[in-house]
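>>> Only the shape, not the letters, is given here:
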């Protein structure tokens, strides 16, 4: 059963995937290389160092945006690539430090140029787009900069300050958004390896994050794979995860559900839709 599920998914990927996703699949499950993934990732990077060109498949904006740049950092995290001399990494740091798409210590979640290209409705930029107060993706981007960046760079201290402010904001929050929680998971992972002199208690931060992950997972399993809700796999990658204890039964149920709900094509149902751009959404949902 497991082998059949895997092989059907693999067949769909080989028939349909973009090079960036095929090489990631090959890296994780076959004999693929980091270089192949990085070569595929590099084509999405702009001259300013940021990323666009629908790397984040719900936004076809070719211009650099913080969200699409965040998507690139997620792939670098997958590969454990944090080399300051790597041209992709160096470009990202340059983009983040440039002040582009940045204000009031936040990288903008949406940018006006999104509106000029096919996109999901949540990536539309309104007139007040700069009035952002969410740490998605700022918490993750700032901690990436502090983890990887040159401590002598003028922006490094600012990135440290943003990390500290992000944690302070999080500790005061009651019910953070699941996407924001994911960014804070990155920040927590980075803090394990960073020498950040910030006024917060690491253990309290970790305990709150564990609790918030548990609370954000939808307990009504009838909604899973039908609506846009958090399932365990959103946050848990292995049984070694700090979020796994206490969620063992839900994780086991999701594994069972994955096997049972695979479509004949080898895929699983996409649980969201765009309100416009039907043709482009058909392509993006396939990605």
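Nice, I can see it. Computed from a prediction, not measured in an experiment: that's the story for all the values here.
>>> contacts, neighbours, all on C-alpha from now
Will do.
>>> pretty sure residue 58 is in contact with residue 283, am I right?
No. Applying C-alpha atoms under 8 Å, one finds residue 58 not in contact with residue 283, separated by 9.9 Å.
>>> who's more crowded, the two?
Remark: of residue 58 and residue 283, residue 58 carries more neighbours, 22 against 11, as counted by other C-alpha atoms under 10 Å.
>>> check contacts around that one.
Residues near residue 58 by C-alpha atoms under 8 Å, 6 or more residues apart in numbering: 119, 120, 123, 281, 284.
>>> Helices - which of those land there?
Taking DSSP state H, the ones among those that sit in helices are 281, 284.
>>> Which one (most neighbours) among the contacts of residue 58?
Result: residue 119 is most packed of these (other C-alpha under 10 Å), 24 neighbours.
>>> how far away is the closest residue to that residue other than its chain neighbours from residue 146?
Closest residue to residue 119 apart from its sequence neighbours, by C-alpha to C-alpha, 6 or more residues apart in numbering: residue 59 at 4.3 Å. Residue 59 sits 27 Å away from residue 146, going by C-alpha to C-alpha, to the nearest Å.
>>> next up, a second structure to put side by side with the first:
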């Protein structure tokens, strides 16, 4: 793959140093400079609570201190990015997070979207009220499978995910589809996952996007958000030409300050700056994974 790129990597670094959280600074150093994984873990641990869960706006759209399922998802995403082999603490933290998730899970295995402890703290409109929606269950299960965690709750959650994906009703909602696809890319049942991915195809528009109901005007999830990794089973949904065009678009969206922005609601200054650090690092990871950065 070619590493010819229009990306100003030094400007992207400056943006991370200027505006991103300490966590993203250390993630950048691990991913691009070979820094030890322990530094990311040290930056991640302050978001953890005594109950084993994660809060304190680790997920920037829910800013209270108490443990929330979205915080657990964010923590597992970072741990999966590091990989179980990088540090013994990665698997320990992932397993303990699964323990906490089991403690808040509903009887059918799914985990709520927002727990009641989030009420009264600043939050995005879609996280302002308690919700038993289980859409985060897909992505959480996917990260646990990526990490190789062996946990009874993961078995129950996986059964719930399959029941929803293979049920009589189509998946509804852009983020539900995104998280379900992440699960299908990670679950170690390739033939079953490949068949299920084909059930997603009719939900996509001609350009490979899927609309976000209730979001910003024309808010949508794009192919590289739905399928970020080359060679993932979900790549069957998209042509090589479409992925190449999406990579060109992603390159072109670097802003003058060196960072990338996001198209969902900017509802507070803190949320906006934290998410920009996260999506900037994500853009760099995606571009490098596809040979657009060395």
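Ah, there it is. Since the model is a prediction, treat every value here as computed from it, not as a measurement.
>>> Which of the contacts of residue 58 of the first structure are still contacts in the second structure?
Mapping the contacts of residue 58 of the first structure onto the second structure (both residues aligned by TM-score structural alignment, their matches' C-alpha atoms under 8 Å) leaves 119, 120, 123, 281 still in contact.
>>> Now the last one. Nearest residue, chain neighbours left out?
Residue nearest to residue 281 of the first structure in three dimensions, not counting chain neighbours: residue 274, with 6.5 Å by C-alpha to C-alpha, 6+ apart.
>>> Dump the contacts of residue 58 of the first structure to JSON lines, plus distance to residue 109 of the first structure.
Below are those laid out as JSON lines (distance: C-alpha to C-alpha, whole Å):
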{"residue": "119", "distance to residue 109 of the first structure": "14"}
{"residue": "120", "distance to residue 109 of the first structure": "13"}
{"residue": "123", "distance to residue 109 of the first structure": "8"}
{"residue": "281", "distance to residue 109 of the first structure": "20"}
{"residue": "284", "distance to residue 109 of the first structure": "20"}
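>>> returning to that earlier point: which residues do residue 58 and residue 283 of the first structure both contact?
Listed contacts common to residue 58 of the first structure and residue 283 are nil; contacts here mean C-alpha under 8 Å, 6+ apart.
>>> What strand or helix carries the closest residue to residue 47 of the first structure other than its chain neighbours?
Leaving aside its chain neighbours, residue 47 of the first structure sits nearest to residue 91 (8.0 Å; criterion: C-alpha to C-alpha, 6+ apart). Residue 91 of the first structure is part of helix 87-97, with elements assigned from DSSP states H and E.
>>> That helix packs against which elements?
If you count contacts as 3 or more C-alpha pairs under 8 Å, 6 or more residues apart in numbering; DSSP states H and E, helix 87-97 of the first structure packs onto helix 138-148.
>>> Recalculate using a threshold of 10 Å.
Identification of packing neighbours for helix 87-97 of the first structure by 3 or more C-alpha pairs under 10 Å, 6 or more residues apart in numbering; DSSP states H and E yields helix 34-42, helix 66-79, helix 138-148, helix 154-172.
>>> mean deviation of the shortest one from the second structure?
Looking back up the chat, that one is helix 34-42 of the first structure. Once fitted to the second structure, helix 34-42 of the first structure is off its aligned match by 1.3 Å on average (mean C-alpha distance after the TM-score superposition for the first structure).
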